[in-house]
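Q: With the sequence up front, the predicted model follows.
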Amino acid sequence: MVVAIGFEGSANKLGVGIVSDGVVLSNVRHTYHAPAGQGFLPRDTAAHHRKHVLDVLRRALDEARVTPADIDCVCFTKGPGMGAPLVSVAVVARTVAQLWRKPLVAVNHCVGHIEMGRLVTGARSPTVLYVSGGNTQVIAYSQQKYRIFGETIDIAVGNCLDRFARVLKLSNDPSPGYNIEQLAKQGTKYVELPYVVKGMDVSFSGILSHIESQGREKLERGECTAADLCYSLQETVFAMLVEITERAMAHCGSQEVLIVGGVGCNVRLQEMMATMAEERGGKVFATDERYCIDNGAMIAQAGWEMFRSGQVARLEDTWITQRYRTDEVEVTWRTD
């Protein structure tokens, strides 16, 4: 039996999770919320993580009913993410590993999402749509790498939604994307927006600029409501994501889609993806907010896989990086 503890702090979610041989023993999270209309700044987010990390760690150990002696490896998010929050949590992970005399495992945040999704849903070898505030990628496994088939060429889809939520002055609690989703359910009128798919890649910055300017003017003239704009934005950007995911499925001969990342909680995205998959005779796999939103258990699960396959980091190699691509990771734990 191998017990892994994972530390996550790449953005505004601070998480510590403990897993053992495919079983989640604990998954404790604390979120930093910026004021309405504002995004979370690296400095403030890092201060939040430093303030709460020891309490979250203690709660995770208590919930899992384990002691430091029971832990086999300490896993942490190496990147990608925001620099200051990543550093604040990595320092804690390094300190804990040295105090407990445990090996360190440096985990790619994106791979953490994928491995947690595979564990929770049972998807075997799916085409993965990874959608969050900082990342948008279509991924498939091949020859011990997670290959990126398509991605955003500018901002992530979650960032697009979050920034429009700021324009509308929506609350950041529990998240701006969630509040966009709830408001979109009240929308009845589709407002045409740019649809930007470039081969297998997508672009969201132009859509955001358009809806911020043209959408606001329509709103002021009474031609639509805020709910209509949220509905229109979701329908447009999600249709783009479904298109490139279907193309990747066709290329890979896949019948499974796994949606991971914070935006993966969006029920409308899951519905649209399910419609596409069913028409192809396929199936969609998704997780709920416990695991699709950044959490420590996903880092522990990916680290557990890495540790068992011999991937352990030297202390001098446990630096963090804001840019750490999914396809840079050697997936030594998969042979299929």
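A: Received the coordinates, thanks. Residues are numbered from 1 along each chain as shown.
Q: C-alpha from now on. contacts and neighbour counts both.
A: OK.
Q: who does the helix or strand where residue 210 lies touch, helix- and strand-wise?
A: Per DSSP states H and E, residue 210 falls inside helix 205-210. When contacts are defined as 3 or more CA pairs under 8 Å, 6 or more residues apart in numbering; DSSP states H and E, helix 205-210 packs onto helix 157-167.
Q: after the helix it packs on, next one along is what?
A: helix 176-184.
Q: and that next one, what does it pack onto?
A: Packing partners of helix 176-184 (3+ CA pairs under 8 Å, 6+ apart): helix 157-167, helix 226-252.
Q: Can you add distance to residue 264 and give these back as TSV?
A: Shown next, in TSV, are the helices and strands packed on helix 176-184 (distance: least, CA to CA, whole Å):
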stretch	distance to residue 264
helix 157-167	10
helix 226-252	11
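Q: Would you format those as JSON lines with mean neighbour count and distance to residue 99 included?
A: Formatted as JSON lines, the helices and strands packed on helix 176-184 follow (neighbours: other CA atoms under 10 Å; distance: least, CA to CA, whole Å):
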{"stretch": "helix 157-167", "mean neighbour count": "22", "distance to residue 99": "37"}
{"stretch": "helix 226-252", "mean neighbour count": "20", "distance to residue 99": "45"}
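Q: between those helices, which gets nearest to residue 303?
A: helix 157-167 (25.4 Å; CA to CA).
Q: Burial check on residue 42, number of neighbours?
A: Neighbour count of residue 42, defined by other CA atoms under 10 Å: 18.
Q: Pull the contacting residues for it.
A: For residue 42, the contacting residues are 11, 82-85, by CA atoms under 8 Å, 6 or more residues apart in numbering.
Q: thinking again about what came up before, just the buried positions in the helix holding residue 210, please.
A: Using 16 or more other CA atoms under 10 Å as the test for burial, helix 205-210 gives 205-208.
Q: got it, and stretch 314-325?
A: Using 16+ other CA under 10 Å as the test for burial, stretch 314-325 gives 318-321, 324.
Q: Go through those and say which is closest to residue 227.
A: For these, the nearest to residue 227 is residue 324 (36.1 Å; CA to CA).
Q: from what I can see, residue 151 looks like it's in a helix, true?
A: No. Looking at residue 151 with DSSP: H, G, I helix; E, B strand; the rest coil, it is strand, so not inside a helix.
Q: try this one next to it:
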Amino acid sequence: MIAIGLEGSANKLGVGVILHPAKGGPAQMLSNIRDTYVSPPGEGFLPKDTAIHHRTHVTDLVKCALKEAGITINDVDCICYTKGPGMGAPLQSVALAARTLSLLWNKPLVGVNHCVGHIEMGREITGATNPVVLYVSGGNTQVIAYSSQRYRIFGETLDIAVGNCLDRFARTLNISNDPAPGYNIEQLAKNGNVLLDIPYAVKDELAGQMKAGTLKDPATGDAITPADLCFSLQETVFAMLVEITERAMAHVGSNQVLIVGGVGCNERVQEMMGMMAKDRGGGVYATDERFCIDNGIMIAHAGLLAYRTGFETTLDDSICTQRFRTDDVHVAWRED
């Protein structure tokens, strides 16, 4: 079976095509194309501008994805799209495109939870069996474990996500958004030498860390370089993530960690999580930017998993929502 997936919950517009073999086995990634709306340094991306970007490029991306996959419209079994969570206007643009394709091609629709898309793509690529999942992206930060056909949330940030924290911090320092603010912070942090004492609490809010990073060195009063600020922010926030993930691992008795979401391709968070997992006799599973950063093929994959269990989204129900909980999804394709 073949599915085409459309992702557009934030500033990445992705279209991917995936094939699930009839007799089982690993999925085949036929194409995975992405186009990013990049705002000027010091600015975030507004929903209306992002939506215009998605509407402008979605037709070309669908054509390119089909061409790269080497298939025609007749080969597609279902159209999968991101139902939520995400930013309202970009989500609406992609949902409209998916409905249009469904009507034009007479193909069934499958609405997909963005978070579950990340998880299932990570499991497929890495081969992780039953890990504790750290989901870190621009809009979501959650520690998740699977139980009884649901992805259960063990902990999450209540104010802003880790990716949003990095984005806001980049705007404060006027760091470029190209290719991504988090990536540029990661590169700057490699040259940092001063570890500032900024707030650390696993039951606190990330906005405090973001603001604390703009202070001078309390010990000397000297100006702190952008590299030192980026280094201190990363080390502190990532240490918080490692601690809360380890707590969840101890609770469920797992020694596997799967890192998904856009921030998950950060090499430092992978390194820190790997050291913790190794001490527990386990390992960390992560992917590169092709699958960590929002993409269409993760929506196609998760949608096709659901479609194979008989799930479809009717045209009347083919809406999108900014709030769509990870644990709201019935994971009918998992029996373990």
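A: Received the coordinates, thanks. Model, not experiment: these values are computed from the prediction.
Q: Out of the contacts of residue 42 of the first structure, grab the one that's most surrounded.
A: Most surrounded of the contacts of residue 42 of the first structure: other CA under 10 Å gives residue 85, at 26 neighbours.
Q: which one in the second structure is aligned with it?
A: Here residue 85 of the first structure is matched to residue 90 in the second structure, going by TM-score structural alignment.
Q: Which residues are in contact with that match?
A: Contacts of residue 90 of the second structure (CA under 8 Å, 6+ apart): 8-11, 47-48, 50-52, 54.
Q: Please indicate which of those are buried?
A: Buried members of these, counted by 16+ other CA under 10 Å: 8-11, 47, 50-51, 54.
Q: Quick one: mark the members of those that sit in helices.
A: 47, 50-51, 54 (DSSP state H).
Q: Please identify which of those is nearest to residue 18 of the second structure.
A: Nearest to residue 18 of the second structure among those, with distances taken as CA to CA, is residue 54, at 21.1 Å.
Q: list the contacts for the spatially most central residue of the first structure?
A: When CA atoms, centre = their mean is applied to the first structure, the residue found nearest the centroid is residue 261 (2.8 Å). Contacts of residue 261 of the first structure were listed using CA under 8 Å, 6+ apart, and they are 113, 130-132, 292-294.
Q: ok, 10 Å please
A: Contacts for residue 261 of the first structure (CA atoms under 10 Å, 6 or more residues apart in numbering) come out as 109-110, 112-114, 117, 129-136, 158, 286-287, 289, 291-294.
Q: Same question for residue 208 of the second structure.
A: Counted by CA under 10 Å, 6+ apart, residue 208 of the second structure has contacts 159, 165, 198-201.
Q: Which residue in the first structure aligns with it?
A: Matched by TM-score structural alignment, residue 208 of the second structure corresponds to residue 206 in the first structure.
Q: and the gap between its match and residue 127 of the first structure?
A: Counting by CA to CA, to the nearest Å, the separation of residue 206 of the first structure from residue 127 of the first structure is 27 Å.
Q: again, but for residue 330 of the first structure
A: Taking CA to CA, one finds residue 330 of the first structure at 18 Å from residue 127 of the first structure.
Q: the more surrounded of those two?
A: Comparing residue 330 of the first structure with residue 127 by other CA under 10 Å, the one with more neighbours is residue 127, at 26 against 14.
Q: Help me confirm that that one comes into contact with residue 242.
A: No. Using CA atoms under 10 Å, residue 127 of the first structure makes no contact with residue 242, being 11.6 Å away.
Q: between the two, what contacts are shared?
A: Taking CA under 10 Å, 6+ apart as the criterion, residue 127 of the first structure and residue 242 both touch residue 248.
Q: ok now do the residue lying farthest from the centre of the first structure, which residues does it touch?
A: In the first structure, counting by CA atoms, centre = their mean, residue 221 sits farthest out from the average C-alpha position, at 36.8 Å. By CA under 10 Å, 6+ apart, the contact list for residue 221 of the first structure reads residue 215.
Q: As a check, name the ranges of all strands in the second structure.
A: 2-7, 12-19, 28-36, 78-84, 109-113, 132-136, 141-147, 150-156, 256-260, 283-286 (DSSP state E).
Q: Residue 108 of the second structure maps to what in the first structure?
A: So, by TM-score structural alignment, residue 108 of the second structure is matched to residue 103.
Q: wait, what's in contact with the closest residue to that match other than its chain neighbours?
A: Nearest residue to residue 103 of the first structure in three dimensions, chain neighbours excluded: residue 73, at 5.2 Å (CA to CA, 6 or more residues apart in numbering). Residues near residue 73 of the first structure by CA under 10 Å, 6+ apart: 2-6, 97, 100-105, 300, 303-304, 307-308, 312.
Q: pretty sure residue 151 of the second structure contacts residue 326?
A: Yes. Shown here, residue 151 of the second structure and residue 326 form a contact pair, counting by CA under 10 Å, at 6.4 Å.
Q: Give me the common contacts of those two.
A: The contact sets of residue 151 of the second structure and residue 326 overlap at 115-116, 119, 144 (CA under 10 Å, 6+ apart).
Q: Just name the closest of the contacts of residue 42 of the first structure to residue 250 of the first structure, please.
A: Nearest to residue 250 of the first structure among the contacts of residue 42 of the first structure, with distances taken as CA to CA, is residue 11, at 33.3 Å.
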